[in-house]
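*Asks:* this one's structure only:
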């Protein structure tokens, strides 16, 4: 029995040492300047990578570190890998091959990795085996709460992004008003449907409780009811003709 307790204490000690190693290795004051033979490069003081690391300092990574083994090669620091993936997402980068390239060429990524160069296999293994859906959801929750605490986000507004595409039209081109109204009705119905799906998704995943996100509603325009009536009449008139 004494031997079993001894083995258990050694195991806990090893896991604790491994966790502390990851924390100390990533959050200690790292080299913020990279010296080359003929010139010196440094990141701007307002680079978002500094904000990212500051926010991450108060996150609880126990769930992520629980997926790491203390047997064999430890591999890359999982906290560092999470920071790299998150920073890449902040810059709109999703492709793993592109992230690998930036870890070799981009100064901010090099600063995060402290000069290490994780390859694509390391990122795929990290995403598939360590950064599981539950772990990612928990870290995202902490991350959003921390950003809210810093006053960087409010979580009170929902924005639907759109893209403007230049069309082959000029001032002499015209479209029948009835056609515009007919398609406008379908567009409004589609927007309503998207909002309903979004609210249902919020309820199913309990994001309203976790992130304090209210239901979203379509914008209200004065006189919209009258516009809808006209649209429906035009739609009915067009249907009757066909």
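*Replies:* Arrived safely, thanks for sending. Predicted, not measured: the structure shown is a model, and the values here were computed from it.
*Asks:* from here on, just use CA atoms for contacts and neighbour counts.
*Replies:* Will do.
*Asks:* tell me which element the residue most central in space within the chain falls in.
*Replies:* To find the centre residue of the chain, average its C-alpha atoms and take the closest one (Cα atoms, centre = their mean): that gives residue 89, at 5.8 Å. With secondary structure defined by DSSP states H and E, residue 89 is part of helix 78-90.
*Asks:* tell me which other helices or strands that helix touches.
*Replies:* In terms of contacts (3 or more Cα pairs under 8 Å, 6 or more residues apart in numbering; DSSP states H and E), helix 78-90 is packed against helix 2-27, helix 48-56, helix 107-113.
*Asks:* give me that answer again for 7 Å
*Replies:* If you count contacts as 3 or more Cα pairs under 7 Å, 6 or more residues apart in numbering; DSSP states H and E, helix 78-90 packs onto helix 107-113.
*Asks:* next secondary structure element downstream of the helix it packs on?
*Replies:* For helix 107-113, the succeeding helix or strand toward the C-terminus, using DSSP H and E, is helix 120-125.
*Asks:* for that next one, packing partners?
*Replies:* Here helix 120-125 is seen to pack against helix 96-105 when contacts are counted using 3+ Cα pairs under 7 Å, 6+ apart.
*Asks:* return the set of buried residues in the helix it packs on.
*Replies:* By neighbour count, with 16 or more other Cα atoms under 10 Å as the criterion, the buried positions of helix 96-105 are 96, 99, 100, 102, 103, 104.
*Asks:* just put the residues you listed in CSV and tack on distance to residue 68.
*Replies:* Output for the buried residues of helix 96-105, formatted as CSV (distance: Cα to Cα, whole Å):
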residue, distance to residue 68
96, 21
99, 22
100, 21
102, 25
103, 22
104, 25
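*Asks:* and the comparison structure, right after this:
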């Protein structure tokens, strides 16, 4: 053995990483996920989730509700597989779900069995709740059109994208109903026919409502 190896001890340096951390410490204080949790804690959750059936599929129903609302608030829509991926890889959803990772089938069962109304209607309801409890200044709008700021910085929502998508989808549904109404009028020899407008026009919608009210 060479002299320079005599009385030498092999030493392997190591660095200890923490084995666990709290998602509470990672998510920023003004993040939208915190806002969603705050709103869900204040609304009447029994209006949106059916707790009469005890089959929770192994996951917390309120957490899953918060995850669905968060996905809708951020993107305006999220597929079941998107929800599954978000819970696995997005720290905001890990925070909402406290580390749980429901599969897309679990979300499908939750939406089908537990939600008391369509998610679009829940979205409208929560918007109304926010407007009623925190005055939202719509003049405070980011340049990229993604974020509204509430007074006192209490309610911060990345809500613009979701609102726009929801409004477009709802307008299509309104025009479909109007088309069905035109067919009804034609079938019953009523001399009324409305134009089917592609661009969102609320003034036109008010005119339609006024004519229908007079007819009724």
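*Replies:* Noted; the coordinates are in hand. Since we're looking at a predicted model, the values are computed, not measured.
*Asks:* among the buried residues of helix 96-105 of the first structure, which two are most distant?
*Replies:* Of all pairs drawn from the buried residues of helix 96-105 of the first structure, the widest gap by Cα to Cα lies between 96 and 104 and measures 12.9 Å.
*Asks:* overlap in contacts of the two?
*Replies:* Here residue 96 of the first structure and residue 104 have no joint contacts, going by Cα atoms under 7 Å, 6 or more residues apart in numbering.
*Asks:* map the residue nearest to the centre of the first structure across to the second structure for me.
*Replies:* When the two structures are superposed using TM-score structural alignment, residue 89 of the first structure falls opposite residue 72 in the second structure.
*Asks:* same question for residue 51 of the first structure.
*Replies:* Alignment of residue 51 of the first structure against the second structure is given by TM-score structural alignment, with residue 35 as its counterpart.
*Asks:* how much space between that match and residue 92 of the second structure?
*Replies:* For residue 35 of the second structure, the distance to residue 92 of the second structure under the criterion Cα to Cα, to the nearest Å works out to 11 Å.
*Asks:* more neighbours, those two?
*Replies:* Neighbour totals were compared for residue 35 of the second structure and residue 92, and residue 92 leads with 22 against 18 (other Cα atoms under 10 Å).
*Asks:* which non-adjacent residue is nearest the more buried one?
*Replies:* Counting by Cα to Cα, 6 or more residues apart in numbering, the nearest residue to residue 92 of the second structure once its immediate chain neighbours are dropped is residue 33, at 5.9 Å.
*Asks:* which strand in the second structure has the most residues?
*Replies:* Longest among the strand segments of the second structure by residue count, using DSSP state E, is strand 136-141.
*Asks:* and it, what does it pack against?
*Replies:* Using 3+ Cα pairs under 7 Å, 6+ apart as the contact test, the elements touching strand 136-141 of the second structure are strand 148-150.
*Asks:* in the first structure, which residues correspond to the next helix or strand after the strand it packs on?
*Replies:* With elements assigned by DSSP H and E, the helix or strand that comes after strand 148-150 of the second structure is strand 156-157. The counterpart of strand 156-157 of the second structure in the first structure, counting by TM-score structural alignment, does not exist; no residue aligns.
*Asks:* number of nearby residues for residue 65 of the first structure?
*Replies:* That count, for residue 65 of the first structure with other Cα under 10 Å as the rule, works out to 20.
*Asks:* quick one: residues contacting it.
*Replies:* Contacts for residue 65 of the first structure were tallied using Cα under 7 Å, 6+ apart; they are residue 19.
*Asks:* from residue 135 of the first structure, how far off is it?
*Replies:* Using Cα to Cα, residue 65 of the first structure is found at 10 Å from residue 135 of the first structure.
*Asks:* counting by contacts, list what the lengthiest helix in the first structure packs against.
*Replies:* Taking residue count as the measure and DSSP state H as the definition, the longest helix of the first structure comes out as helix 177-204. Based on contacts counted as 3+ Cα pairs under 7 Å, 6+ apart, the elements that helix 177-204 of the first structure packs against are helix 224-241.
*Asks:* and the angle from the lengthiest helix in the second structure to strand 136-141?
*Replies:* In the second structure, taking DSSP H as the definition, the longest helix is helix 160-187. Orientation of helix 160-187 of the second structure against strand 136-141 (axes from the mean of the first three to the mean of the last three Cα atoms, to 10 degrees) gives an angle of 110 degrees.
*Asks:* run a quick neighbour tally on residue 193 of the first structure.
*Replies:* That count, for residue 193 of the first structure with other Cα under 10 Å as the rule, works out to 12.
*Asks:* now do the buried residues in stretch 196-208 of the first structure.
*Replies:* Of the residues in stretch 196-208 of the first structure, those buried by neighbour count under the rule 16+ other Cα under 10 Å are 196, 199, 202.
*Asks:* got TSV for those residues, with distance to residue 44 of the first structure too?
*Replies:* Rendered in TSV, the data for these read as follows (distance: Cα to Cα, whole Å):
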residue	distance to residue 44 of the first structure
196	43
199	40
202	38
